[in-house]
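# Please find the sequence and the predicted model below.
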Amino acid sequence: MAKQGNPYYQGPVSDHFDGVRFFNPGGEAPKGFRDLLRWQFGGGKIAWPKSHALTALPTKPDTMIGGAGLRVTMVGHATLLIQVAGLNILTDPVWSTRASPVSFAGPKRATEAGIRFDDLPPIDVVLVTHNHYDHLDIATLRALHARFKPRIITPLGNDAIIDPALPDAEITTMDWGDGINVIDGVALYCEPCHHWSARGSFDRSMALWSAFILTTPAGKIYHIGDTGFHDAINYRAAAEKYGPFRLANLPIGAYEPRWFMKAQHQNPEEAVEGLIACGAEYAVGHHWGTFRLTNEGMHDPARALETALDEKGIARDRFRALSPGDVFEVPAP
């Protein structure tokens, strides 16, 4: 039986749950408070502009993409609109001004959303990869529910955070290895990534984090909201179990300083290694340029990604660091 002390989830012990906390098998736990202070007061932070103009006008997406079409529109940070097989899917939706538990402090949006909320097409599914505030934003989920009533799919324990604010929402929770049918012909699978979770100081790793795989008539999509590289273990496992992928959505930002961030946020060079390891034909780089979370400059991830691709001899158009408002029509196989 599960131990007591977890406010989000009670379930049997597993290879990634000790009865109270989830963990990365064979991986590395996040660093503690002393290391956090060392980072915060250690200097080296590159300044960001208070606001940054969109490189593309806010997009008003089509209502639906069918057939062999696969379109990804960058809203900002880890919020992507994926349009495929007649479905409109949002990942880790955040339209709030801050990625924070409070409205007056915390990381502030430096670039406006690439899609205005009122311009969204009908949203069918929302994927929430984990509960950090830059990924699970209750205000945005509440607004989406009021307007569209989408199905919300998230790893174990996160329903306990969402449900009090949206008591009549359709929330599906998944463990690593689980799979569900979204609609006929489209399935969703929950798989490991190397990360952690917390909403406060006392709930670290008490709700699960995950990557998602979508299998559709238009191809397979590998979506990761946040991850450390973890020697490409999870990338190789996903390729073996599900590949090949038409598209991988991979985080490329919030990675400096490496001594603190390596276990939780891969850098662009590692993201390129991930592209190779999972065997995706194309990739979208996200988790950069919207909220300043770490030490690198606003545009450093995109520049570092281009350098890493060039060094590996991979065409830059195969792995695109999307800015808010950018639209990627993924080429057909």
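The structure has been received and is ready for your questions. Numbering: from 1, shown residues only.

# make it CA atoms for all contacts and neighbour counts henceforth
Fine.

# tell me the contacts of the closest residue to T59 other than its chain neighbours?
Nearest non-adjacent residue to T59, counting by Cα to Cα, 6 or more residues apart in numbering: I115, 5.1 Å away. Counting by Cα atoms under 8 Å, 6 or more residues apart in numbering, I115 makes contact with P58, T59, K60, P61, M74, V75, P324, G325.

# cool, and P61?
Residues near P61 by Cα under 8 Å, 6+ apart: I115, D119, L120, P121.

# structure B:
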Amino acid sequence: MRLDHAEGFPEAGTPALYWLGQAGFWIDTGTHRLLIDPYLSDSLARKYAGTAHPHLRMMPPPVTMEALPRPDLVLVTHAHTDHMDPDTLGPLHRRFPDLPFVVPAAVEDVARQRIGADAPLRKVVAGETVSPLPGLDLTVFPAAHETRERDDQGRDRFLGYGLTTGALRLYHSGDSVPFDALDAQVQAFAPQIALLPVNGRDPARRAAGIPGNFTLDEALHLARECAFLVPHHFDMFAFNTIDPARIDSAAARSRRPRIIRPAAGGHLRIGP
């Protein structure tokens, strides 16, 4: 398998990953077009204007909502606004009323508020495998952002997703830190490509109510059997990022997994 940088938005039917910033990706499997955790607005900048963490974007949205094609499915990993954004998902639902959204069952109420009361939601829980589209299997993983939170029915509020279609196996962790159960499940799933956050965590951010994620070294360990690690969750908010030069330095040293840093405005073509 290969991942090669290419310019612009991928043409339909071209297996590719297009980074939207933060944890957001447009994923074209060659058969399906999927959207995961898109944050294409400035809703957080408006919400936190004048605070200690104003949430100003470091990078503009690489594609506008108006230019975004219709995906076949939208995946949402959890209810934090940079993953479940009402100013992105709400307009998307209004443009495409029949577009299905996969959301954690534990946050259904929030999803209906932010996406639309009548939105077609596919509610999922960790541990299950579903087939939301013909030829696509979705394996649902737990996540812990920084703790593993569950509702009163024991359903995880934070999830990750494994995609299996044809020969492709891809894993997006959502926001998470390492924990034993996750490592075992990821190794059993055996993805070829892992999309993992690398912004890390520290006491100062935690004290400010900003939960963290894998460090770069932790992401490398989780993806140790993968062909490729595509890091994300950087270069969006200045108070919650990692210097891309650190990613590039690690990429120069790592042979497995190969680290492919995504660039806004281009895509990674998936090839044999």
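All right, it came through fine. These numbers come from a predicted model, not from an experiment.

# What does the superposition give as a TM-score?
The TM-score (TM-score structural alignment, normalised by the length of the second structure) is 0.83; 257 aligned residues with a Cα RMSD of 3.0 Å.

# sorry, back to before: so which of the contacts of I115 of the first structure wins on neighbours?
The most neighbours of any of the contacts of I115 of the first structure, using other Cα atoms under 10 Å, belong to V75, which has 31 neighbours.

# That one -> the second structure?
Under the alignment (TM-score structural alignment), V75 of the first structure pairs with L20 in the second structure.

# so where do the helices sit in the second structure?
43-47, 86-95, 108-115, 180-189, 203-207, 216-222, 244-253 (DSSP state H).

# returning to what we had before: check contacts around the match of V75 of the first structure.
Per Cα under 8 Å, 6+ apart, neighbours of L20 of the second structure: W26, P38, Y39, L40, P61, P62, V63, A264.

# counterpart of the third one in the first structure?
For Y39 of the second structure, the equivalent position in the first structure is taken to be V94, counting by TM-score structural alignment.

# Show the contacting residues for its match.
Per Cα under 8 Å, 6+ apart, neighbours of V94 of the first structure: G76, T79, D134, H135, L136, D137, T140.

# ok, now how distant is it from A280 of the first structure?
Distance, V94 of the first structure to A280 of the first structure, using Cα to Cα, to the nearest Å: 26 Å.

# List the residues that contact the residue positioned nearest the centre of the first structure.
The residue lying closest to the centre of the first structure (Cα atoms, centre = their mean) is G225, at 1.7 Å. Counting by Cα under 8 Å, 6+ apart, G225 of the first structure touches A78, T91, D92, T129, H130, H135, S210, A211, N249, L250, P251, H287.

# got those residues as CSV, with neighbour count and distance to I276 of the first structure columns?
Listed next are the contacts of G225 of the first structure as CSV, based on neighbours: other Cα atoms under 10 Å; distance: Cα to Cα, whole Å:
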residue, neighbour count, distance to I276 of the first structure
A78, 26, 21
T91, 23, 23
D92, 27, 25
T129, 27, 22
H130, 27, 25
H135, 22, 26
S210, 26, 20
A211, 28, 17
N249, 27, 13
L250, 28, 12
P251, 28, 15
H287, 26, 19
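
# If I align to the second structure, which of these are still contacts?
Listed in the original numbering, the contacts of G225 of the first structure still in contact in the second structure are A78, T129, H130, S210, A211, L250, P251 (both residues aligned by TM-score structural alignment, their matches' Cα atoms under 8 Å).

# Please say which position in the second structure the second one maps to.
Taking TM-score structural alignment, the alignment pairs T129 of the first structure with T77 from the second structure.
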